[in-house]
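Engineer: Give me coordinates for this.
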Amino acid sequence: MTPRQRASTLTALKRIGCTAPRSIKRDDGGFEVDDARCRGGRYDIKLNRNFKVVSREKQDRDDD
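Structural biologist: This is a model prediction of the structure:
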């Protein structure tokens, strides 16, 4: 992942009210974000190659 891709991913997360992901990885032409802190808990989020959210799954644990 390039620094520009990481910055774009973090910007996309901020737009939907999320911060502090545990990890960001390239995945199937897009990006996979693990354990982002969002309003209402922690989520795993998938973004497409244009940094648009394609899925968002709430995680069971909420250990802020």
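
Engineer: From here on, just use CA atoms for contacts and neighbour counts.
Structural biologist: Noted.

Engineer: who does the longest strand along the chain touch, helix- and strand-wise?
Structural biologist: Residue-count comparison of every strand in the chain, with assignments taken from DSSP state E, identifies strand 30-38 as the longest. Contact partners of strand 30-38 among helices and strands, from 3 or more C-alpha pairs under 8 Å, 6 or more residues apart in numbering; DSSP states H and E: strand 18-19, strand 23-27, strand 41-47.

Engineer: here's the other one to compare against:
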Amino acid sequence: MRVAIEQERCVTSGRCAFTAPEVFTQNDDGLVEVLTERPAADQQEAVREAAFLCPALAIEVKGD
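Structural biologist: Below is the predicted model of the structure:
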């Protein structure tokens, strides 16, 4: 799995950082940042959920 974001779409809801804190964080402006582009197998379910919950659809999950 590989995670990509479109930071310009981010609306600073924080759902990603709350759902998968090992993979996502927010910068000082509240915008999403990726901590690891290739999350471990045990983090992948949370990453998919974070992408699903993102109100701006700013998270893209590629591959398995």
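
Engineer: How close are the two chains, by TM-score?
Structural biologist: TM-score for the superposed pair, counting by TM-score structural alignment, normalised by the length of structure 1: 0.28. Supporting figures: 41 aligned residues with a C-alpha RMSD of 4.3 Å.

Engineer: quick one on the thing from earlier: the inter-axis angle of the longest strand of structure 1 versus strand 41-47?
Structural biologist: Inter-element angle recorded for strand 30-38 of structure 1 and strand 41-47: 160 degrees (by axes from the mean of the first three to the mean of the last three C-alpha atoms, to 10 degrees).

Engineer: Relative to Arg4 of structure 1, tell me which of the helices and strands packed on strand 30-38 of structure 1 wins on proximity.
Structural biologist: Taking C-alpha to C-alpha as the criterion, Arg4 of structure 1 comes closest to strand 23-27 out of those, the separation being 12.8 Å.

Engineer: contact partners of the closest one?
Structural biologist: Outside of strand 23-27 of structure 1, the residues that reach it under the criterion C-alpha atoms under 8 Å, 6 or more residues apart in numbering are 1, 6, 31-35.

Engineer: Narrow those residues to those that are buried.
Structural biologist: Neighbour-count burial (16 or more other C-alpha atoms under 10 Å) is assigned, among these, to 31-35.
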